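1. prediction below, plus the sequence it came from.
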Amino acid sequence: MSARVNYGTHPAAIAKVLDAVGDAAMVLSYEEDRAFAAVSLNRFGAIGSVRLDWHGVEVLERSDAFDGGQLRRMVRGYADASELAVVFWGNLAVPSVALEAGMVAVHAETVLEYSAECWIYLVDSGVLIEFQDGEGFTAGRVPGAPGGP
């Protein structure tokens, strides 16, 4: 089955996130997800199926913490509260969402609750935060994005 057919077929998986943020989040269509991925995730190489290759990329911070408090601190440190943030999950069956970075920070625990991995793209800052459960966070500039190489 193609990614387009599978994309977003399990929105219930992030129901707690959507309930917590209400109308502040927009669930992305497949086309919107792929457009944001093209200017963020897809500019990185991959290690295995769900890890980004950070070699040769401007890494801003690494943290072995893997909790909502750390995500909150990082989002607030790299983005204005009103900046658009896109949250990608490790499974395309779960639709990506777009919302203000401030909402990601406020609901950081809920964002991390669903998946063992996710990526938060801070659109205006050109920063991507990768989360791998049990390993922590990496934040870095997206190659070719504003403020990036």
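-> Nice, thanks for sending it over. What you see is a predicted model, and the numbers here were worked out from it, not measured in a lab.
2. CA atoms for contacts and neighbours, from now on please.
-> Fine.
3. what are the ranges of the strands in the chain?
-> 26-27, 45-47, 51-53, 59-63, 84-89, 97-100, 117-122, 127-132, 136-141 (DSSP state E).
4. what angle do the fifth one and strand 117-122 make?
-> Put simply, strand 84-89 runs at 170 degrees to strand 117-122, going by axes from the mean of the first three to the mean of the last three Cα atoms, to 10 degrees.
5. distance between strand 84-89 and the chain's centre?
-> In this view, strand 84-89 has its centroid 4 Å away from the chain centroid, taken as Cα atoms, centre = their mean, to the nearest Å.
6. now the end-to-end length of stretch 132-139.
-> One end of stretch 132-139 sits 12 Å from the other (Cα to Cα, to the nearest Å).
7. whoops, I mixed them up, stretch 70-86
-> 18 Å.
8. buried sites along that stretch?
-> Judged by neighbour count (16 or more other Cα atoms under 10 Å), stretch 70-86 contains these buried residues: 70-72, 74-76, 78-79, 81, 83-86.
9. second one coming, line it up with the first:
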Amino acid sequence: MTADSFYGIRPDHLPDFMKDPDSDDGRDVVKLRLAESRKLEAVSLHRFPPTFSAALDWESAPYEDRRWWDDEDDWARMAAELLSRYAGEGSRVAIFWGDLELPTVTLSVDAVVRHAREFLEVGPHFWIYPLDGSVLIECLMDGQVTVAAIPPT
């Protein structure tokens, strides 16, 4: 079975706001095809070594910051803080999910901050890649958040 056969087949598992084409934030979401996702992964996520669980291997790669959130409100504050330097008109991020059945999406930084709590309902984990930046943010369901500069090729 290849990634082509199951990538993005469960968009119904995305956060509710991403499935609402009548809301401003829902219209802002772009669901990427596999080829588009792979291009973004190549310049971000795939520059780090994975572990057996698809999380990234931070024992083998340097990172800038590591934090833990305690609850949804704590995560929402942390997401707003981590993304504040990327916020602004036209600033977008890609969200990669730990489950390939969910399509990679791009959306505004502001929408991510507004809906940060909803991301935790999707799980198992996800990565945020600011398209105007050179960092990757990994969020694991145990509350661990790691921020790392993306290494050059």
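-> All right, it came through fine. Remember, it's a predicted structure, so these values are computed and weren't measured experimentally.
10. after superposition, what is the TM-score?
-> Once the chains are laid over each other, their TM-score by TM-score structural alignment, normalised by the length of the first structure reads 0.87; 144 aligned residues with a Cα RMSD of 1.8 Å.
11. hmm, back to that, out of the buried residues of stretch 70-86 of the first structure, which are inside helices?
-> Using DSSP state H, the members of the buried residues of stretch 70-86 of the first structure that fall in helices are 70, 71, 72, 74, 75, 76, 78.
12. ok, of these, which one's closest to residue 132 of the first structure?
-> residue 71 (11.5 Å; Cα to Cα).
13. hang on, that closest one packs against residue 105?
-> Yes - under the criterion of Cα atoms under 8 Å, residue 71 of the first structure makes contact with residue 105 at 6.9 Å.
14. format the strands of the first structure as JSON lines; extra columns: distance to residue 12 of the first structure.
-> Converted to JSON lines, the strands of the first structure look like this (distance: least, Cα to Cα, whole Å):
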{"stretch": "strand 26-27", "distance to residue 12 of the first structure": "12"}
{"stretch": "strand 45-47", "distance to residue 12 of the first structure": "27"}
{"stretch": "strand 51-53", "distance to residue 12 of the first structure": "24"}
{"stretch": "strand 59-63", "distance to residue 12 of the first structure": "30"}
{"stretch": "strand 84-89", "distance to residue 12 of the first structure": "13"}
{"stretch": "strand 97-100", "distance to residue 12 of the first structure": "13"}
{"stretch": "strand 117-122", "distance to residue 12 of the first structure": "16"}
{"stretch": "strand 127-132", "distance to residue 12 of the first structure": "21"}
{"stretch": "strand 136-141", "distance to residue 12 of the first structure": "25"}
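15. between the ones you listed, which one is nearest to residue 17 of the first structure?
-> Across these (criterion: Cα to Cα), the nearest stretch is strand 97-100, sitting at 9.5 Å.
16. average offset of that closest one relative to the second structure?
-> After superposition onto the second structure, the mean distance of strand 97-100 of the first structure to its aligned counterpart is 0.7 Å, using mean Cα distance after the TM-score superposition for the first structure.
17. now that strand: which residue numbers in the second structure?
-> Mapped onto the second structure using TM-score structural alignment, strand 97-100 of the first structure spans residues 105-108.
18. from the chain's centre, how far out does that stretch sit?
-> On the basis of Cα atoms, centre = their mean, stretch 105-108 of the second structure sits 9 Å off its chain's mean C-alpha point.
19. residue 137 of the second structure -> the first structure?
-> In the first structure, the residue matched to residue 137 of the second structure (TM-score structural alignment) is residue 129.
20. setting aside sequence neighbours, what's the nearest residue to that match?
-> residue 139 (4.3 Å; Cα to Cα, 6 or more residues apart in numbering).
21. contacts only, for the one you found.
-> Residue 139 of the first structure makes contact with 59, 60, 61, 62, 74, 127, 128, 129, 130 under the criterion Cα atoms under 8 Å, 6 or more residues apart in numbering.
22. same thing with residue 105 of the first structure?
-> 71, 72, 73, 75, 76.
23. and in the second structure, which of those residues remain?
-> Cross-checking these against the second structure gives 71, 72, 75 as conserved contacts, using both residues aligned by TM-score structural alignment, their matches' Cα atoms under 8 Å.
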